[in-house]
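J.: Using only what follows, build the 3D model:
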Amino acid sequence: MTAYSVLWNPSKDLLSIGSFTIHWYSFLWLIGLGLAYIIVFRLYRRQQIPMEKFEPLFFYCFVGILLGARLGHCLLYDPGYFLSHPVEMLLPVRQTIDGGWRCTGYAGLASHGGTAGLMLALWLYVRRTKVNIMRVLDNIAIATPITACCIRLGNLMNSEIVGKYTGSDYGFIFVANGDIFPRHPGQLYEAVAYFLFFIIGVALYRRFSHKVGTGFFFGYCLTTIFMFRFVVEFFKEVQESWEISMVSAIGLNQGQLLSIPFIIIGLYCLLGGRLCKKWGEH
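T.: A predicted model of the protein is given here:
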């Protein structure tokens, strides 16, 4: 290790008492969701949306994000294995060699799947509560980057989704992964970027609060997060070995390909697409 590199080897456990353990990743996921809950609660109250319509929102979001992120990882990154082990897609368990089961937690969550799951959950929420769909999407979008920031910090604590070797003395040495040379801390790059996107989004809301319900903030969120995700993937290792041949063939990995549709949708909403005007408030 040089004076310019960080020897990264934190414990994955935040707290352990007997057989009870709280992992950093789970804790940061909950912190991210909790912050989003508080932010959207305040937005609903400020916009005088009845609180009885806010109450079911967290349940829909939590289930949609978790199921979407889990199914997204299983079906987009390793469908061969998980389609033959469907129980492991939905439950945080892994089948052992001797045919038994062990609890592993959800080892694999995909942000693209989580985003798709969230949008489906919000559609169901809107059908129940009759709150305008674009207003809901805009309010959720204002809070989303801070949750994404917390999730990437969780990935950093787990030493997962690591970057490529920097080829210099700068970077993080992920000891838990057996590294001896520094890599790009891609998780930290994303966490910092998403935090900045959140701060900018809040500033935009304070100045252009009248745009809530037009799709503007939803478009801003999708465009900034997935454009940055597209770029930062060039500095990250692929998540699955089969992506190596994909990168060799087209120069892009699975995460980048999946980001493109979200970028297009984001730009469409950010620029005031026709459907946003149709579905928005008048």
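J.: rest of the way, CA atoms for contacts and neighbours
T.: OK.
J.: Helices of the stretch 151-282 of the chain, residue ranges please.
T.: 186-207, 216-232, 243-250, 254-270, 274-279 (DSSP state H, counting those that start in this stretch).
J.: Give me the helices and strands touching the longest one, please.
T.: Using 3 or more C-alpha pairs under 8 Å, 6 or more residues apart in numbering; DSSP states H and E as the contact definition, the elements that helix 186-207 packs against are helix 133-157, helix 216-232.
J.: Reformat those as JSON lines; add distance to Ala36.
T.: JSON lines is the format used below for the helices and strands packed on helix 186-207 (distance: least, C-alpha to C-alpha, whole Å):
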{"stretch": "helix 133-157", "distance to Ala36": "5"}
{"stretch": "helix 216-232", "distance to Ala36": "14"}
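J.: mind checking which of those helices is nearest Val40?
T.: Nearest of the helices and strands packed on helix 186-207 to Val40, taken as C-alpha to C-alpha: helix 133-157 at 6.2 Å.
J.: Next, the angle from that closest one to helix 186-207.
T.: 150 degrees (axes from the mean of the first three to the mean of the last three C-alpha atoms, to 10 degrees).
J.: I'd like to know which elements helix 133-157 is packed against.
T.: helix 24-46, helix 111-129, helix 186-207, helix 216-232, helix 274-279.
J.: picking that back up, please identify the most buried of the helices and strands packed on helix 186-207.
T.: helix 133-157 (a mean of 24; mean count of other C-alpha atoms under 10 Å).
J.: so which of the helices of the stretch 151-282 of the chain is the most packed in?
T.: helix 216-232 (a mean of 22).
J.: Let's compare: structure for the following, please.
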Amino acid sequence: MPPLFAIPFPAIDPVAVALGPITIKWYALAYIVGLVGGWYYARRLVASDSLWGVVRRPKLSDVDDLIVWVALGVVLGGRIGYVLFYNLPMYLDDPAEILAIRNGGMSFHGGFLGAIFALLLFARMRGLNGYTMLDLAAVVTPIGLFFGRIANFVNGELWGRPAPDFPYAVVFPTGGEVPRYPSQLFEAGAEGLLLFVVMALAVRRFGFRKPGLIGGIFVLGYAVTRTFCEFFREPDPQLGFLFGGDVGALGGGITMGMLLCLPMAVVGLTYIVLAARGVTRPRNPEIEIQAEAGQI
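T.: Sure thing, here's the model as predicted:
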């Protein structure tokens, strides 16, 4: 029997839309809403003259094209990252499973690297500032993170560590009868809502006039919020705790998610410092202004 004060997991159908043989799951819908929401917000940011200064900004048509590049980068990078970081031995034994995305398995850190690669390649092909494109993506990314974590909760996956004394603990169908932290909702709040507010305030204060600054704030902010949430999230069963092993909340176990956030924090802080010192600013502002006006 489940503990007296645990909240039963709500019976939510993982399939959001079903039209005959065609089904769309909440997780896929979260990706779609996140990408479309990010695209809409990015267009609004690009259209705001006060945010850009002398830095060349992308055209609205560039934003329309970029959504496809980012979507491919996120999906491919997320899958490759999960294979490499979280379950490599299994996929080496059965390589065909790498393509079975329907069975789940996506890594944010892998999707993050895939999106960066897509953004930089796109910027190079369009003659745009790579740092600026990363900054633009950083402001809108929390939208996708929020909906993605909500979808994790709906699917009853990536649940939290045991929380027998937490008044809002949830008994997940695949987590046994142990009440657990709803860590997916913690991540939706921290990595999604909180980081969205932080990025919105940052871009309002600094704009995109210091390439790399906004992106650095996001990378550092995500590393901090994800690390915090990892204290409540149950490690992947095939990995467990990489160091330590206390299974209690806020215990002493180091997870793969924490480990991957460490270089993110270093990179984010580095780019904040470089951007603040003007290292990443355009070397020839006059050329940037001419490019903005379409004269070159």
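J.: Is Leu14 of structure 1 in a helix, a strand, or coil?
T.: strand (DSSP: H, G, I helix; E, B strand; the rest coil).
J.: Return the residue of structure 2 aligned against it.
T.: With TM-score structural alignment as the criterion, Leu14 of structure 1 lines up with Ala16 in structure 2.
J.: what residues are up against that match?
T.: 23-26, 29 (C-alpha atoms under 8 Å, 6 or more residues apart in numbering).
J.: To Asn132 of structure 1, which of the helices of the stretch 151-282 of structure 1 lies closest?
T.: Among those, helix 274-279 sits nearest to Asn132 of structure 1 (C-alpha to C-alpha), with 7.7 Å.
J.: What helices and strands are in contact with that closest one?
T.: With contacts defined as 3+ C-alpha pairs under 8 Å, 6+ apart, the packing partners of helix 274-279 of structure 1 are helix 133-157.
J.: Tyr44 of structure 1 against Glu55, yeah?
T.: No. Tyr44 of structure 1 is beyond contact range of Glu55, at 10.6 Å (criterion: C-alpha atoms under 8 Å).
J.: of those two, who's got more company?
T.: Higher neighbour count among Tyr44 of structure 1 and Glu55: Tyr44, with 17 against 11, using other C-alpha atoms under 10 Å.
J.: Per the alignment, name the residue of structure 1 opposite Ala28 of structure 2.
T.: The equivalent of Ala28 of structure 2 in structure 1 is Ser26 (alignment by TM-score structural alignment).
J.: Ignoring the adjacent residues along the chain, who's closest to the residue most central in space within structure 1?
T.: For structure 1, the residue nearest the mean C-alpha position is Ser111 (4.0 Å; C-alpha atoms, centre = their mean). Closest residue in space to Ser111 of structure 1, ignoring its immediate chain neighbours: Ala69 at 5.8 Å, by C-alpha to C-alpha, 6 or more residues apart in numbering.
J.: May I ask which helix or strand encompasses the one you found?
T.: helix 57-77 (DSSP states H and E).
J.: Provide the aligned range in structure 2 for the very next helix or strand once past that helix.
T.: Going down the chain from helix 57-77 of structure 1, the next helix or strand is helix 79-83, by DSSP H and E. Using TM-score structural alignment, helix 79-83 of structure 1 lines up with residues 88-92 of structure 2.
J.: So which bits of that stretch are buried?
T.: Neighbour counts over stretch 88-92 of structure 2 (16 or more other C-alpha atoms under 10 Å) mark Leu88 as buried.
J.: which residues are contacting it?
T.: 83, 97-98.
J.: quick one: which of those has the most company?
T.: Val83 (22 neighbours).
J.: Isn't it up against Glu97?
T.: No. Applying C-alpha under 8 Å as the test, Val83 of structure 2 and Glu97 come out as separate, 9.6 Å apart.
J.: related to what we said a few turns ago, please produce CSV containing the helices and strands packed on helix 133-157 of structure 1, extended by distance to Trp101 of structure 1.
T.: Listed next are those as CSV, based on distance: least, C-alpha to C-alpha, whole Å:
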stretch, distance to Trp101 of structure 1
helix 24-46, 21
helix 111-129, 26
helix 186-207, 31
helix 216-232, 35
helix 274-279, 47
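J.: Can you say which of the ones you listed is nearest to Gln95 of structure 1?
T.: Among those, helix 24-46 sits nearest to Gln95 of structure 1 (C-alpha to C-alpha), with 21.7 Å.
J.: and that closest one, how far from structure 2 on average?
T.: Helix 24-46 of structure 1, aligned to structure 2 and superposed, deviates on average by 1.2 Å (mean C-alpha distance after the TM-score superposition for structure 1).
J.: Show me what Ile225 of structure 1 aligns to in structure 2.
T.: Checking TM-score structural alignment: Ile225 of structure 1 goes with Tyr222.
J.: distance of its match from Val74 of structure 2?
T.: Distance from Tyr222 of structure 2 to Val74 of structure 2, counting by C-alpha to C-alpha, to the nearest Å: 16 Å.
J.: Please identify which helix or strand holds Arg57 of structure 2.
T.: For Arg57 of structure 2, there is no host helix or strand (DSSP H and E).
J.: Identify the residues contacting it.
T.: 46, 128, 132, 292.
J.: Show me what Leu57 of structure 1 aligns to in structure 2.
T.: So, by TM-score structural alignment, Leu57 of structure 1 is matched to Leu66.
J.: can you count the residues close to the closest residue to Tyr86 of structure 2 other than its chain neighbours?
T.: Nearest residue to Tyr86 of structure 2 in three dimensions, chain neighbours excluded: Leu239, at 7.0 Å (C-alpha to C-alpha, 6+ apart). Using other C-alpha under 10 Å, Leu239 of structure 2 has 12 other residues around it.
J.: corresponding residue for Leu239 of structure 2 in structure 1?
T.: Checking TM-score structural alignment: Leu239 of structure 2 goes with Trp242.
J.: between the contacts of Arg57 of structure 2, which is nearest Gly244 of structure 2?
T.: Closest to Gly244 of structure 2, out of all of the contacts of Arg57 of structure 2 and judged by C-alpha to C-alpha, is Thr132, at 39.8 Å.
J.: Arg43 of structure 2: neighbouring residues, count only.
T.: Neighbour number of Arg43 of structure 2 under other C-alpha under 10 Å is 18.
J.: thought it was touching Val63?
T.: Yes. Counting by C-alpha under 8 Å, Arg43 of structure 2 touches Val63, with 6.6 Å between them.
J.: Next one: Gly278 of structure 2 from Lys210 of structure 2, what distance?
T.: Gly278 of structure 2 is 7 Å from Lys210 of structure 2, by C-alpha to C-alpha.
J.: and if you look at Leu262 of structure 2?
T.: With C-alpha to C-alpha as the criterion, Leu262 of structure 2 and Lys210 of structure 2 are 24 Å apart.
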